[in-house]
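Visitor: Quick one, structure for this:
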Amino acid sequence: MAPSAGVNLLFPSSARSEALQCSVPGRAGSPHPVQGLLERFEAGPGCAAREPGNQETHVVALGRVTGDPRLPSCSQVTVHLKPLSPPWPALRSVRLLLSSRLPVAWWLRAEALPPGLLLQVEVSSNSSVRAHGVGLSVHTVRSLPFRPRALHRWTVKHHGSLSSMTHTAQGNQVYIRLGEDPTQPAVCQLQSMFLSHNYIVSDLQPQEVQGCSRPRQADRTGPEVHVIKLHSSGSGLCGSLQVEVVVSLLPPLGKSKAARVVLILSSSVPVNWAVVAGGVRGHVTVHVGVTSLFRV
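Guide: Next comes the predicted model:
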């Protein structure tokens, strides 16, 4: 697991000098406009294969759920499903095997998948499955194994082959890219330490934020200026995953005019900054330090 990261965020709300005089920086509580999150990626036994044809099978085994205090249930695990490359083949079906030692509330979230796609899900008898954006056919398996080799053998015996298998000790987020990947081997050979950008489990947790803010006045004409200072960051597992800090700009509730935002991003360690501004209208100016990379 990657080590934790500490983040300090300062968010003045106007470019004018007097707006910079916010209160003395301290712990930012729930009213603060900024939330800090740290995502640690987990590695464990697993494998991947290209599995050609009209069906693909993905296996996820999770030993323990690391509860997210932002969610109503401490046993919820979110599975993010997204195609490797759209459009999705009309005749290709997807099967998920979800195994866990303890009860898990699996929550499947589909992105860029056809609305008529029906997922075939097999799940341990102690758990439940819900979905958003995709149809479900759920079958409870009382004898679904958990140990890596036993689960791998069970899947091959009952379904012939598999596209991916991810087995980790803990986490609360799962990312699966659906579709045939020609770069993968023909057979999913179980590895003792498996890590892939396309099939991965993570632990997403809120982080304490130090900062201050000042409410934006209605008559202000300057842009919003947000300063983010990152003191440390976890390194990628085995050096194969680059450290990336994502800054997500969320649109305000209700109708609003186009935004003018200035982001000043500073880090004591080299990182890759990524700015995501889905649904935000307007203009965003970004300033980054010389030791960092930036992408939108």
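Visitor: all contacts plus neighbour counts: C-alpha atoms, from now on.
Guide: Fine.
Visitor: can you map out the helices along the stretch 101-250 of the chain?
Guide: Taking DSSP state H, counting those that start in this stretch to define them, one finds helices in the stretch 101-250 of the chain at 148-159.
Visitor: one more to put side by side:
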Amino acid sequence: PILLLLLLWGQSAAAWHWALCRTRPLAARHPVLGFWERIRAGPGCASRGRSTSGREVHVLILRGPAGGMGARQVSLELGPAPSGRAPIFVLSSPAPVVWSLQTAQVALGEQWTFQVSPGSRVSALGGVSVTETQLPQTPRGLLHWAHEEHGGISSLAAYRGVNMVYVRLGDDGVLPGACKLRRNFLSPTHFASDLRPQSLRGCLTSDPPWDPEVHVILSKGARPRYEPYIKA
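Guide: Sure, this is the predicted structure:
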């Protein structure tokens, strides 16, 4: 009887505690953040091609005006870090862009190479070499330029209206030998998106931290052409 009473009391206390958890707009310090993400496609291709020195060569083109004041920021999600030679990235844009590198830590002694349009820069924690270069603005023009400059190309993609680009490094074993442009290039290993913050409603309990932590997330559907993206 005493054990049953304690169990019922514990369940009632938990239910009462959660009943007091009133939802309200969440502040930036909340552990769960919400976003809307719209996947974009554009001209592009991928292949097993490499530079004459055996390095991966990935080419990105941003199309349209940079917009806003100052340089636009675009995040590059790159990974996993290749086990072979350090990769080369060619980043073309019509206006200055801050390319923010989000990737596994660059191996000690490696130096990833970035060629960017004039005025652009790369934000990264060491291990990168950045050179400003006059780059073609069209996919075919840049494809030809990259072949002439490096001897081969691993991927090329042109996007409009994006602030996130995802590139999986390494060879998946099924890519073709040559990079042949397609009109709407979209691949699980190479895509881009327009990622926008989304306000959320929720609450935080006053309990001591649990191990493991428990976060309850309820999604009520997506906006047209966008997918919900939750970061915890």
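Visitor: Kindly provide the distance from the residue nearest to R160 of the second structure when sequence neighbours are not counted to S206 of the second structure.
Guide: Distances taken as Cα to Cα, 6 or more residues apart in numbering place R63 nearest to R160 of the second structure, at 4.9 Å, with adjacent residues excluded. Separation of R63 of the second structure from S206 of the second structure (Cα to Cα, to the nearest Å): 48 Å.
Visitor: Please identify which of those two sits among more neighbours.
Guide: Ranked by neighbour count (other Cα atoms under 10 Å), R63 of the second structure and S206 place R63 first, with 18 against 8.
Visitor: which ones are touching that one?
Guide: 93-94, 137, 158-161 (Cα atoms under 8 Å, 6 or more residues apart in numbering).
Visitor: Looks like V286 of the first structure contacts L265 (just checking).
Guide: Yes - V286 of the first structure is in contact with L265 according to Cα atoms under 8 Å; the separation is 7.4 Å.
Visitor: how about R16 of the first structure, what's its partner in the second structure?
Guide: Using TM-score structural alignment, the equivalent of R16 of the first structure in the second structure is A14.
Visitor: from the contacts of R63 of the second structure, which two are the most distant?
Guide: Within those, Q137 and G161 form the most distant pair, 15.4 Å apart (Cα to Cα).
Visitor: Could you list the buried residues of stretch 25-33 of the second structure?
Guide: 26, 32-33 (16 or more other Cα atoms under 10 Å).
Visitor: any idea which element the residue nearest to the spatial centre of the second structure lies in?
Guide: Closest to where the C-alpha atoms of the second structure average out (Cα atoms, centre = their mean) is E77, at 3.8 Å. Element membership of E77 of the second structure, judged by DSSP states H and E, is strand 72-79.
Visitor: Which stretch of the first structure lines up against the next helix or strand after that strand?
Guide: Downstream of strand 72-79 of the second structure, the first helix or strand assigned by DSSP H and E is strand 88-92. Aligned using TM-score structural alignment, strand 88-92 of the second structure spans residues 95-99 in the first structure.
Visitor: mind checking how far that stretch is from the chain centre?
Guide: 19 Å (Cα atoms, centre = their mean, to the nearest Å).
Visitor: Next: stretch 218-226 of the second structure.
Guide: For stretch 218-226 of the second structure, the distance to the chain centre is 20 Å (Cα atoms, centre = their mean).
Visitor: One more: stretch 45-58 of the first structure?
Guide: Distance, centroid of stretch 45-58 of the first structure to centroid of chain: 21 Å (Cα atoms, centre = their mean).
Visitor: now stretch 217-225 of the first structure
Guide: 33 Å.
Visitor: What of stretch 88-96 of the second structure?
Guide: 16 Å.
Visitor: which residues sit in contact with the closest residue to A86 of the second structure other than its chain neighbours?
Guide: Nearest non-adjacent residue to A86 of the second structure, counting by Cα to Cα, 6+ apart: W112, 5.2 Å away. W112 of the second structure makes contact with 86-89, 106, 127-129, according to Cα under 8 Å, 6+ apart.
Visitor: Looking at the first structure, which of the residues you listed hold up?
Guide: Using both residues aligned by TM-score structural alignment, their matches' Cα atoms under 8 Å, the first structure keeps these contacts from the contacts of W112 of the second structure: 86-89, 127-129.
Visitor: how about V174 of the first structure, what's its partner in the second structure?
Guide: Under TM-score structural alignment, V174 of the first structure pairs with V165 in the second structure.
Visitor: remind me, longest helix of the second structure?
Guide: Secondary structure of the second structure read by DSSP state H shows that its longest helix is helix 2-19.
Visitor: Give me the next element, helix or strand, following that helix.
Guide: Counting by DSSP H and E, what follows helix 2-19 of the second structure is strand 24-25.
Visitor: Tell me roughly how far that following strand lies from the first structure on average.
Guide: On superposition with the first structure, the mean distance recorded for strand 24-25 of the second structure (mean Cα distance after the TM-score superposition for the first structure) is 3.4 Å.
Visitor: Counting by contacts, list what that strand packs against.
Guide: Judged by 3 or more Cα pairs under 8 Å, 6 or more residues apart in numbering; DSSP states H and E, the packing partners of strand 24-25 of the second structure are strand 201-202.
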